[in-house]
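1. Model the following, please.
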Amino acid sequence: METGLPSILIVDDTPENLSVLGELLQPTYRVRAANSGRRALQMAHSSPPPDLILLDVMMPEMDGYEVLAELRADPYTSHIPVVFVTAMDGTQDEERGLDCGAVDYITKPIRPAIVLARIRTQLELKRARDILSDQNAYLEAEVARRMAENQLIQQVSIHALARLAETRDPETGNHLLRTQEYVRTLAKALQHHPRFAHYLDNHTIDALAKSAPLHDIGKVGIPDHILLKPGKLTPDEWEIMKTHAELGAKAIAQAEQDAEKPVEFLHIAKEIAYCHHEKWDGSGYPRGLAGDDIPIAARLMALADVFDALICKRVYKPAFAIEDARQLILDGRGKHFDPDVVQAFTDHFDNFVAIAKAFAD
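-> As a prediction, this is how the structure comes out:
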């Protein structure tokens, strides 16, 4: 038997009807027969499933309407076109069958030319639907592949830019990775907090974590004799060092202008770069913002950045013990840091410790 032929399942409790339809269809199609509704459901689950089902309505135990309902309820068989074959000719019965999901209605006694024409039409429609479904599946897979590729390019580009800044300050090591995960931890901890829920949805958290490595991108504009100075900066040098926040924000703002349309992560990255040295009490820089005027993304970055700076050795200081760093963060509650962000840090301190160990220099 030629396997490329469309397959048709005939369902009828009368052997004579099965024989008549089988003889009519077998020269052109692969034909299978079931003499009950229950057997039809079993055969419909074959692999591959039939291309079309000719289903008698009036059958004992399980009639055609019940069989059709179960076929439509099962994802594996829901797409198989079903043509009702019945001795009934009432309009209401035909409407009921079509309403239940049958694609056509053939009355007995059958007329061979009509049966073959309608079967051919339904098989052509199914083939067209299958082609369209395959094309849609291909397009969806291609869109997903390209989106994943674009996301990867975006991530690589972000880290390349961040690493560029890092080359100017080689002692930071895995600082980018640690602060990124600290920020993600804080954001997830605050996701359902009344003060933060409006902002911290899953999408924004991902964009925020993605943007975090660009927080110190402005350091590329700070002269080496200041950025790499092994001792304490003079007041004038400190003023120059503080300009890295504005330099970073301007660079990202320029990238935003060059983009053809708004890019969410760039907007967040700009907020982080510009405002992550602002303090809750208004004593930070570059703008002296206070409280809720400081963008949420920058408030999270502020704590993550300070904590990491405390536990890491720098040219100008030794590393603090992790418990001492924790206490210094707590001491900054309501002064340097948003109190609720500090509470999230306290509640998830074990996560911070684990991140620090996982990405240790």
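
2. CA only for contacts and neighbour counts going forward, please
-> OK.

3. Which stretches in the stretch 51-200 of the chain count as strands?
-> 52-56, 82-86, 104-107 (DSSP state E, counting those that start in this stretch).

4. now what about the last one, what contacts it?
-> The contact list for strand 104-107 (C-alpha atoms under 8 Å, 6 or more residues apart in numbering) reads 82-89, 94, 97-98, 115, 118.

5. now, which of those sits nearest Asp338?
-> Nearest to Asp338 among those is Leu98, at 63.1 Å by C-alpha to C-alpha.

6. any idea how far the nearest residue to that closest one once chain neighbours are set aside lies from Asn17?
-> Residue nearest to Leu98 in three dimensions, not counting chain neighbours: Asp104, with 6.9 Å by C-alpha to C-alpha, 6 or more residues apart in numbering. According to C-alpha to C-alpha, to the nearest Å, Asp104 stands 18 Å off from Asn17.

7. can you check Gly90 too?
-> When Gly90 is compared with Asn17 (using C-alpha to C-alpha), they lie 20 Å apart.

8. Compare these two (neighbour count), which wins?
-> Asn17 (17 against 9; other C-alpha atoms under 10 Å).

9. The host helix or strand of that one vs strand 52-56, what angle?
-> For Asn17, the host element (DSSP states H and E) is helix 15-25. On the basis of axes from the mean of the first three to the mean of the last three C-alpha atoms, to 10 degrees, helix 15-25 is oriented at 150 degrees to strand 52-56.

10. and helix 15-25, what does it pack onto?
-> strand 7-11, strand 30-34 (3 or more C-alpha pairs under 8 Å, 6 or more residues apart in numbering; DSSP states H and E).

11. For Leu214, find the nearest of those strands.
-> Closest approach to Leu214 among those (C-alpha to C-alpha): strand 7-11, 59.8 Å.

12. how about the helices in the protein?
-> 15-25, 37-44, 64-73, 91-100, 112-167, 175-189, 202-211, 224-227, 235-258, 264-275, 296-311, 322-331, 339-347, 349-358 (DSSP state H).

13. Please produce TSV containing those helices, extended by distance to Arg287.
-> As requested, those are exported to TSV (distance: least, C-alpha to C-alpha, whole Å):
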stretch	distance to Arg287
helix 15-25	82
helix 37-44	70
helix 64-73	62
helix 91-100	67
helix 112-167	23
helix 175-189	22
helix 202-211	21
helix 224-227	21
helix 235-258	10
helix 264-275	8
helix 296-311	13
helix 322-331	22
helix 339-347	20
helix 349-358	29
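
14. among those helices, which is nearest Leu289?
-> Of all those, helix 264-275 sits nearest to Leu289, with 8.3 Å by C-alpha to C-alpha.

15. One more sequence to fold, the one below, so I can look at both together:
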Amino acid sequence: MIQHVLIVDDTEVNLVLFGALVKKLGNCVEHVFSQPLKALEWAAENDIDLVIVDYMMPEMDGLQFINHFRALAGCETVPLLMITANDQKQVRYRALDSGANDFLTKPVDKVEFLARAKNMLVVNEANKHLAQRATWLSEEVRKATAEIVARERDTVIRLCRAAEYRDPETGAHILRMAHFSKLIAAGLGMPLAQQELLLEAAPMHDIGKVGISDNILLKPGRLDEAEFNVMKQHAQFGYELLKGSSSLVLQTGADIALGHHEKFDGSGYPSGLKGEEIPIFSRIVAVADVFDALTSERPYKKAWTLEAAVEFLVAGSGQHFDPQCVNAFLSAWEQVLEIRDHYQG
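-> Just a heads-up that it's a prediction; the model follows:
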């Protein structure tokens, strides 16, 4: 493997000497510069395995060069060998603080130069292998984690479909409202990791319906007060089913299940939370779920038009819904339509 050595010295004879010595190291290519600024420009665009720099230079001394060199991307750990005079101990101390790794004193001993340079190149090569190994391990961990997440997501979807067998909602509804939820989160400026978490957890919002009897869950007409009070228990049922899990997705699903029927003005259930007392994920899901439910046909109702559903969201902004969530949803209207078209029931 070819290794590249950068040599910076304002004296031509030193450049020739160090260049000749570098050739003796084997598999090394020397890049010599008498002007430090030119050397820095080159270093910014090329991979380097070792730097040899003199201290005494008129344009820029060795300490200044080190500071500028270490500031370059990818040059933070490149081994650097500084050439100094015997009586320059204070310079050496300052150079160490700036990032020099080793020193040679003038006049340079050829045997010592070759030994020190070779050792620094060996260490640099070992560090590169370690970095490559770390990158490989990181990628393997990422792959393994992705597989775990995929299995978890599959489990969640299957769990949610257990409720679907007893509820006329479709799998397409779950996918649409989950993607609507992620869209709102993006519009609110949430980090991508939070958006993805919401995408995975939102489908569990109604999992508690597995605990509601068929005569109430599947009733074609309007529920009376007693029946509605029973139906409202599905929020608590969902929370109890999912809470306490070691999975962040299931933990998040538990909170969403409990809070997605809370209303911004405090008139919702089960706890009558108001405004920002309601967890943000639950406020987001409330908008996404209601919009898709309104615009979806069910055995007991026809689908609302998109215009009517939007009017409902706008009218409920600040009462039923968090105004910021409504605004984020409507501001991404083109993506809303794309999601509707992509996930058809």
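
16. Quantify their similarity with the TM-score.
-> Here the TM-score for the pair of chains, by TM-score structural alignment, normalised by the length of the second structure, is 0.78; 342 aligned residues with a C-alpha RMSD of 3.7 Å.

17. still on that earlier bit, which positions within the helix holding Asn17 of the first structure qualify as buried?
-> For helix 15-25 of the first structure, a neighbour-count test (16 or more other C-alpha atoms under 10 Å) marks 17-18, 21-22, 24-25 as buried.

18. Now it on the second structure. Mean distance?
-> Compared with the second structure after the fit, helix 15-25 of the first structure shows a mean deviation of 4.8 Å (mean C-alpha distance after the TM-score superposition for the first structure).

19. can you list contacts of that helix?
-> 10-12, 31, 33, 35, 112, 116.

20. and with 7 Å instead?
-> 10, 12, 31, 33 (C-alpha atoms under 7 Å, 6 or more residues apart in numbering).

21. Stretch 143-153 of the second structure too?
-> Glu200.

22. what's that stretch aligned against in the first structure?
-> Aligned using TM-score structural alignment, stretch 143-153 of the second structure spans residues 145-155 in the first structure.

23. on that earlier part again, filter the contacts of helix 15-25 of the first structure to the buried ones?
-> Looks like the contacts of helix 15-25 of the first structure have 10, 12, 31, 33 buried, using 16+ other C-alpha under 10 Å.

24. how about Asp102 of the second structure, what's its match in the first structure?
-> Here Asp102 of the second structure is matched to Asp104 in the first structure, going by TM-score structural alignment.

25. okay, now its match: neighbour count?
-> Neighbour tally, Asp104 of the first structure, other C-alpha under 10 Å: 17.

26. Thr155 of the second structure now?
-> Residues lying near Thr155 of the second structure (other C-alpha under 10 Å) number 12.

27. rewinding a little: out of the helices and strands packed on helix 15-25 of the first structure, which is closest to Phe359 of the first structure?
-> Ranking these by proximity to Phe359 of the first structure (C-alpha to C-alpha) places strand 7-11 first, at 59.2 Å.

28. And the closest residue to Gly259 of the second structure other than its chain neighbours, how far from Ala162 of the second structure?
-> Nearest non-adjacent residue to Gly259 of the second structure, counting by C-alpha to C-alpha, 6+ apart: Ser282, 5.2 Å away. Ser282 of the second structure is 21 Å from Ala162 of the second structure, where distance means C-alpha to C-alpha.

29. Of those two, which one has the most company?
-> Comparing Ser282 of the second structure with Ala162 by other C-alpha under 10 Å, the one with more neighbours is Ser282, at 25 against 14.

30. Map the more buried one across to the first structure for me.
-> Match for Ser282 of the second structure (TM-score structural alignment): Ala298.

31. List the contacts of its match.
-> Ala298 of the first structure touches 271-272, 275-276, counting by C-alpha under 7 Å, 6+ apart.

32. Adding neighbour count and distance to Glu142 of the first structure, write those residues out as CSV.
-> Output for these, formatted as CSV (neighbours: other C-alpha atoms under 10 Å; distance: C-alpha to C-alpha, whole Å):
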residue, neighbour count, distance to Glu142 of the first structure
Glu271, 25, 34
Ile272, 30, 34
Cys275, 28, 39
His276, 28, 38
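
33. would you list the residues you listed in a markdown table and tack on distance to Ile53 of the first structure?
-> Shown next, in a markdown table, are the contacts of Ala298 of the first structure (distance: C-alpha to C-alpha, whole Å):
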| residue | distance to Ile53 of the first structure |
| --- | --- |
| Glu271 | 61 |
| Ile272 | 62 |
| Cys275 | 66 |
| His276 | 66 |
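
34. Can you match those residues up with the second structure and say which hold?
-> Mapped onto the second structure and checked by both residues aligned by TM-score structural alignment, their matches' C-alpha atoms under 7 Å, the contacts of Ala298 of the first structure keep the contacts 272, 275-276.

35. Just want the most central residue of the first structure.
-> His203 (8.6 Å; C-alpha atoms, centre = their mean).

36. Relative to Pro318 of the first structure, how far out is that residue?
-> Distance of His203 of the first structure to Pro318 of the first structure, given as C-alpha to C-alpha: 37 Å.

37. what's the answer for Ala162 of the first structure, then?
-> Ala162 of the first structure is 24 Å from Pro318 of the first structure, by C-alpha to C-alpha.

38. Glu264 of the first structure now?
-> With C-alpha to C-alpha as the criterion, Glu264 of the first structure and Pro318 of the first structure are 37 Å apart.

39. same question, Pro223 of the first structure
-> 23 Å.

40. Neighbour count for these two, which is higher?
-> With neighbours defined as other C-alpha under 10 Å, Pro223 of the first structure and Pro318 compare such that Pro223 has more, 14 against 11.

41. Now do the contacts for the more buried one.
-> Contact analysis of Pro223 of the first structure by C-alpha under 7 Å, 6+ apart lists nothing.

42. what do you get for Gly316 of the second structure?
-> Per C-alpha under 7 Å, 6+ apart, neighbours of Gly316 of the second structure: none.

43. hmm, 10 Å instead?
-> By C-alpha atoms under 10 Å, 6 or more residues apart in numbering, the contact list for Gly316 of the second structure reads 263-265, 287, 310, 322-323, 326.

44. what does Val287 of the second structure give?
-> Listed by C-alpha under 10 Å, 6+ apart, the contact set of Val287 of the second structure reads 177, 180-181, 184, 260, 313, 316-317, 320-323, 325-326, 329.
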